[in-house]
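Chemist: mind looking at a prediction? Sequence and model below.
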Amino acid sequence: MRPVKGDCSVILKKVSVDRDNTTFECQVPSFNQGGSKYSSSWPRTSVIVMVKPNTPRFKEEPFQSILAGQTTSLVCESLGGNPLPSLEWHLGNKNITASANTTVVEKSKSVISTLNYVFAKENNRASLTCVSVHRLEKQTTKKLLNVTYRPIVSVDRRVFNVLENHNLTIECHVDANPKAPAMWKSDTTTNYKTVDNTLILTEVKGKAMDDKEFQCTAKNVVGGSETVTVVISVSYRPHIAVKTPKVQSVLVGGDVEMICETSGNPKPTITWTFVDYVYNQQHNPSPADPSKLVIHNVSYLDEGDYYCEGENKIGNDINKATSEKMIVSVSGKPQFLSPNEPVIGFKNENTAVEAVFCSDPPPTRVTWMYDSIPQHEIE
């Protein structure tokens, strides 16, 4: 081709990859002074014939078994195109191409990218995109992930409060893929039922159910969940049980013990009441341990009826429970109860000298002494 006015351009018509996708060089011949021919060459020019690659595609098999927490290998392939495209991976809006390895196969004009990634359960139903990046166009293919994981169970709180004789429902939330039902269990003998994932307790009994535990678990083909334990806290009135004989006989100078066992929620306070047989007066002993009243060196003044009382407050209501009567019967040698105080008498007038004592059994005789000398004897 002869240049026209020094224009050495070449026009390529109907370019093809096989023929024109190459490097062109323009050479201009000239002669030196000696008549020798030589050529000088200009910089080479590369011609790239643009061809759009095929839409990238996934190899389907691995998508059926993506397990959370384990490395999964996924493959995306792009065929054709000139130049060959690069491949990118996107998880949602996050570029995760750094976790992929790319192989270029020139013979088949293909690009294969293998993603090695640890998916989390939060990636379930997320969009995974393979992007073919080419000068002509970006092309994508997408897939919704099915990430399987073992169940995770949860409850709204760990302690559930309920009033005695009221109903209670507790839902166990299960997050799992594939789905899994909640399973409730307890070592209590009280009847309970479950509907779907909900535990149902009806007319909850205070003493029987207070502080009882229920466990929730779930299981699917991936595995079993950890166990979540809930505690039932039942608010109920005090209950009192006497744990010592209701009638106790003790000798003068001996010891006696009375025990009251209380239950209730909130925990009841315990008070004691005693009505003596000698003066028929009421007393309120305050032992160090409220559940146990111990009397040392018993006298006849300790003989009488004893009661313990439990009290708690639920809301604005004050609740009380009183025990059965506990009787302390004292026997033994006579014991004087009146204090040893001087008696004032007036000359030529009668003066009464009294002494109060108890004895069980009754004395066979009573003797008054003056200066250790018997003065008067009563049979």
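Modeler: Yep, it's here.
Chemist: drop to CA atoms for contacts and neighbour counts, all remaining ones
Modeler: Noted.
Chemist: by contact count, what packs against whatever helix or strand residue 230 lives in?
Modeler: Assigning secondary structure by DSSP states H and E places residue 230 in strand 228-242. Applying 3 or more Cα pairs under 8 Å, 6 or more residues apart in numbering; DSSP states H and E, one finds that strand 228-242 contacts strand 159-163, helix 206-209, strand 212-218, strand 256-265, strand 304-314, strand 317-322.
Chemist: now residue 217: how far from residue 152?
Modeler: Residue 217 is 8 Å from residue 152, where distance means Cα to Cα, to the nearest Å.
Chemist: which ones are touching residue 359?
Modeler: 331, 332, 333, 334, 335 (Cα atoms under 8 Å, 6 or more residues apart in numbering).
Chemist: report the angle between the particular helix or strand that has the first one in it and strand 228-242.
Modeler: Residue 331 is located in strand 326-336, with elements delineated by DSSP H and E. Counting by axes from the mean of the first three to the mean of the last three Cα atoms, to 10 degrees, strand 326-336 points 40 degrees away from the direction of strand 228-242.
Chemist: next helix or strand past strand 326-336?
Modeler: Downstream of strand 326-336, the first helix or strand assigned by DSSP H and E is strand 357-360.
Chemist: didn't residue 117 look like it was pressed against residue 71?
Modeler: Yes. Counting by Cα atoms under 8 Å, residue 71 is a contact partner of residue 117 at 5.2 Å.
Chemist: who has more neighbours, these two?
Modeler: Legend: neighbour count by other Cα atoms under 10 Å for residue 117 and residue 71, higher for residue 117 (17 against 13).
Chemist: quick one: what helix or strand has that one in it?
Modeler: Element membership for residue 117 (DSSP H and E) is strand 110-118.
Chemist: helices or strands up against the next helix or strand after that strand?
Modeler: The C-terminal neighbour of strand 110-118 among helices and strands, as given by DSSP H and E, is strand 127-133. Of the remaining helices and strands, those touching strand 127-133 by 3+ Cα pairs under 8 Å, 6+ apart are strand 86-91, strand 138-144.
Chemist: ok, which of these comes nearest residue 208?
Modeler: Distance to residue 208, taken as Cα to Cα, is lowest for strand 138-144 among the helices and strands packed on strand 127-133, at 50.6 Å.
Chemist: can you point out the buried residues in that closest one?
Modeler: By neighbour count on 16 or more other Cα atoms under 10 Å, the buried set for strand 138-144 is 139, 140, 142.
Chemist: which parts of stretch 103-117 are buried?
Modeler: 104, 110, 111, 112, 113, 114, 115, 116, 117.
Chemist: got the end-to-end distance for that stretch?
Modeler: When the termini of stretch 103-117 are compared using Cα to Cα, they are 17 Å apart.
Chemist: a helix runs through residue 18, doesn't it?
Modeler: Yes. Residue 18: assigned to a helix according to DSSP: H, G, I helix; E, B strand; the rest coil.
Chemist: put this next to the previous one:
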Amino acid sequence: MVLPRRDRILILIACCLAVVSTQVIDYTSPPSITEEPEAYYIVDPRVNAQLKCVARGNPTPTYVWKKNGRDVELTDRVTMTDGTLVIEEPHERLDDGTYQCYANNNYGTALSNKITLRVGNMGRFTPKEVEQNNININSGAKLECNAPSGIPDPKIFWSLKLPKVLTYTNRVNQDPEGNLIFSNVVESDTDTYFCNALAEMLGEMRVSPAFNVSVLTLSPAQQRAPVLLYHPELDVVALRGETLSMKCLADAFPTPTVSWEGLTKPLPEERTTYPSFGQEVLIADVKFEDEGEYRCTASNAIGSPARWSVKVRVEAAPYWAIDHQDETIPPYSDFTMECLAEGIPPPAISWLVNGQTIPNPDTNRRRRVSGNKIHFTNAKADDSDVYQCMASNTHGKIMTSMYLNVLAVPARIEQPPPELTLATESGEVAIHCGVFGSPKPRVTWSFNGQEVSGGRYETLENGTLIIQDVGFNDRGLYKCYARNEFGQQTEFGLLYVKKKTEIQQKPSDEYVKEDENAQFDCSATYDSSMELTIFWERDGERLQTDLPTSRYSTNSEDSLVIRRTQMSDTNDYTCVA
């Protein structure tokens, strides 16, 4: 029987090894805040408040916390460990305020964002007599909660006298202010109602005075078209990245259905949900393109539907438009430090240096503040400082620190090329050369005395030389040359190119009868400094040729031998070197 075969697929695997030398450099650096609390921090008064502040820098920074602009006084109750401020038994009268961490070392001061700390608390309902509500059946009604305030805002819900938590429906629901809305009352609504304010953090709940509801059946209200009892303002501001909630509730009989639609554009389907039986619309992760006009409609087939349109304006707390970086510049140079923040309304930008407001007029004549920029002219070493940029609008404040280092450092090579770099013929190789200096050194490479650039050669920003399509002619000595206006340095490294592994004798198709032996021959050329390994695959899976019971084996010349072939042996076999 003749068994067909298709052309073999050859897979070539080449390896290259690189020897990398490393050197530990101990740099001095100003502080930089790496960990800080959230901008709004609510603490349970039963738990210690912990404001964590972590900064990196060399020398190791020391820390100072300020509250409302003044140093926090450390006591037995208020302590600090490694930058973390701990307040035991926090109390709103003593500890509420705006806190900020200052991290200092010899090279400057870094500031955290301002943190508003509020100690959790819960007010009480105003005492009053039981409120009696006599309501004609089928009429609409509203019970006003007047819930106490709290930090954080309490969760509001209604219950009955049993006690039993009230189950909301499309007929009986709660508005965002906590009031209970009846589109129309039925006889079974006769009961005693309570408004509850739950402070989950504190584990406390306040219960309102009772609301008695008596549904009168003698003079039932007639069927009527919807009239909105609750709706959003005409103009609503939504914040970028947050969730927008809008709700409409109506008085009507029969009970109306409520729906929402976008008038200027469709509601964003993938981010929109409709809880509370469709009476509410939630738009998650608000984006600027969500700005527009929206409308709720309440209808029950009696008369005209009730409609309410809302204009949504999307604004944003300040956020950074770029990643601000530290800068090192040479003496007597001109430089502009820029702070880019976005937000709606546009953020106001203010500058500080080492945590202190830059005076106006500035006592440093080489420095000029202009909006979101600081211009330095003929900069000198004593202009080296940590500068803070603060961006603020009605929705919040953010702060970032940037270190300006006015420094004259001759170009130096801190990570010289490895003594030996190995590459494989036709591959790509990277020869590393780490440099430092101020101004930033220019790095060039030469090979056997000739500068190399362009074409197959590319020098990266970090000084690394990339060589594409490496050949044997690329073997030799490479020189990394770093220089700036204050000095230069040269280091060398050797590149050795190994011959790539290639299949020399390709296996050919075999046609055999069942129960006969089949043999595929394969040989490869390779670099003499490497050890050659040849193995075989069947349909992409490596064959086990060293098992005594297997019909697959390899001989001394790496040929694949299949003993006593069977129909199931019909397949593709691949030689891999």
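Modeler: Structure received. Owing to the predicted nature of the structure, the values given are computational and were not obtained by experimental measurement.
Chemist: TM-score for the pair, please.
Modeler: The TM-score (TM-score structural alignment, normalised by the length of structure 1) is 0.36; 186 aligned residues with a Cα RMSD of 5.1 Å.
Chemist: just checking, next helix/strand downstream of the helix or strand harbouring residue 494 of structure 2?
Modeler: For residue 494 of structure 2, the host element (DSSP H and E) is strand 487-498. Per DSSP H and E, strand 487-498 of structure 2 leads on to strand 502-505 as the next helix or strand towards the C-terminus.
Chemist: flag every buried residue along that following strand.
Modeler: For strand 502-505 of structure 2, by 16+ other Cα under 10 Å, it's 502, 503.
Chemist: still on that earlier bit, would you mind giving the helices and strands packed on strand 127-133 of structure 1 as TSV with distance to residue 293 of structure 1 added?
Modeler: Output for these, formatted as TSV (distance: least, Cα to Cα, whole Å):
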stretch	distance to residue 293 of structure 1
strand 86-91	73
strand 138-144	73
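Chemist: quick one on the thing from earlier: buried residues in the strand holding residue 331 of structure 1?
Modeler: Going by 16+ other Cα under 10 Å, strand 326-336 of structure 1 has these buried residues: 326, 327, 328, 329, 330, 331, 332, 334.
Chemist: adding distance to residue 276 of structure 1, write those out as a markdown table.
Modeler: Below are the buried residues of strand 326-336 of structure 1 laid out as a markdown table (distance: Cα to Cα, whole Å):
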| residue | distance to residue 276 of structure 1 |
| --- | --- |
| 326 | 12 |
| 327 | 10 |
| 328 | 9 |
| 329 | 10 |
| 330 | 11 |
| 331 | 14 |
| 332 | 17 |
| 334 | 17 |
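Chemist: among those residues, find me the one that's closest to residue 312 of structure 1.
Modeler: Nearest to residue 312 of structure 1 out of the buried residues of strand 326-336 of structure 1 is residue 326 (Cα to Cα; 22.3 Å).
Chemist: in this structure the closest one contacts residue 306, no?
Modeler: Yes. Taking contacts as Cα under 8 Å, residue 326 of structure 1 lies within contact range of residue 306: 4.9 Å.
Chemist: look up how far residue 91 of structure 1 lies from the residue nearest to residue 293 of structure 1 when sequence neighbours are not counted.
Modeler: In this structure, residue 293 of structure 1 finds its nearest non-sequential neighbour in residue 258, 5.2 Å apart by Cα to Cα, 6 or more residues apart in numbering. Computed with Cα to Cα, the distance linking residue 258 of structure 1 and residue 91 of structure 1 is 74 Å.
Chemist: over to residue 23 of structure 1?
Modeler: From residue 23 of structure 1 to residue 91 of structure 1 the distance is 39 Å (Cα to Cα).
Chemist: of those two, who's got more company?
Modeler: Comparing residue 23 of structure 1 with residue 91 by other Cα under 10 Å, the one with more neighbours is residue 91, at 19 against 10.
Chemist: from residue 149 of structure 1, how far out is that one?
Modeler: For residue 91 of structure 1, the distance to residue 149 of structure 1 - Cα to Cα - is 18 Å.
Chemist: next one: residue 357 of structure 1
Modeler: In terms of Cα to Cα, residue 357 of structure 1 sits 85 Å off from residue 149 of structure 1.
Chemist: who has more neighbours, the two?
Modeler: Taking neighbours as other Cα under 10 Å, residue 357 of structure 1 and residue 149 compare with residue 149 leading, 25 against 12.
Chemist: so residue 396 of structure 2 makes contact with residue 315?
Modeler: No. Applying Cα under 8 Å, one finds residue 396 of structure 2 not in contact with residue 315, separated by 11.4 Å.
Chemist: between the two, which has more neighbouring residues?
Modeler: More crowded of residue 396 of structure 2 and residue 315, by other Cα under 10 Å: residue 315, with 21 against 15.
Chemist: do I have it right that that one meets residue 237?
Modeler: Yes. If you go by Cα under 8 Å, residue 315 of structure 2 and residue 237 touch, sitting 6.7 Å apart.
Chemist: and residue 94 of structure 2, that's in a helix?
Modeler: Yes. Residue 94 of structure 2: assigned to a helix according to three-state DSSP.
Chemist: if we can go back for a sec, name the nearest of the buried residues of strand 326-336 of structure 1 relative to residue 129 of structure 1.
Modeler: Nearest to residue 129 of structure 1 out of these is residue 326 (Cα to Cα; 82.4 Å).
Chemist: how close does that closest one get to residue 257 of structure 1?
Modeler: As judged by Cα to Cα, residue 326 of structure 1 and residue 257 of structure 1 stand 11 Å apart.
Chemist: with residue 182 of structure 1 instead?
Modeler: Distance from residue 182 of structure 1 to residue 257 of structure 1, by Cα to Cα: 51 Å.
Chemist: these two: which is more packed in?
Modeler: Each of residue 182 of structure 1 and residue 257 has its neighbours counted (other Cα under 10 Å); residue 182 has more, 24 against 13.
Chemist: and that one, how far from residue 228 of structure 1?
Modeler: Residue 182 of structure 1 is 11 Å from residue 228 of structure 1, by Cα to Cα.
Chemist: what of residue 264 of structure 1?
Modeler: Applying Cα to Cα to residue 264 of structure 1 and residue 228 of structure 1 gives a distance of 26 Å.
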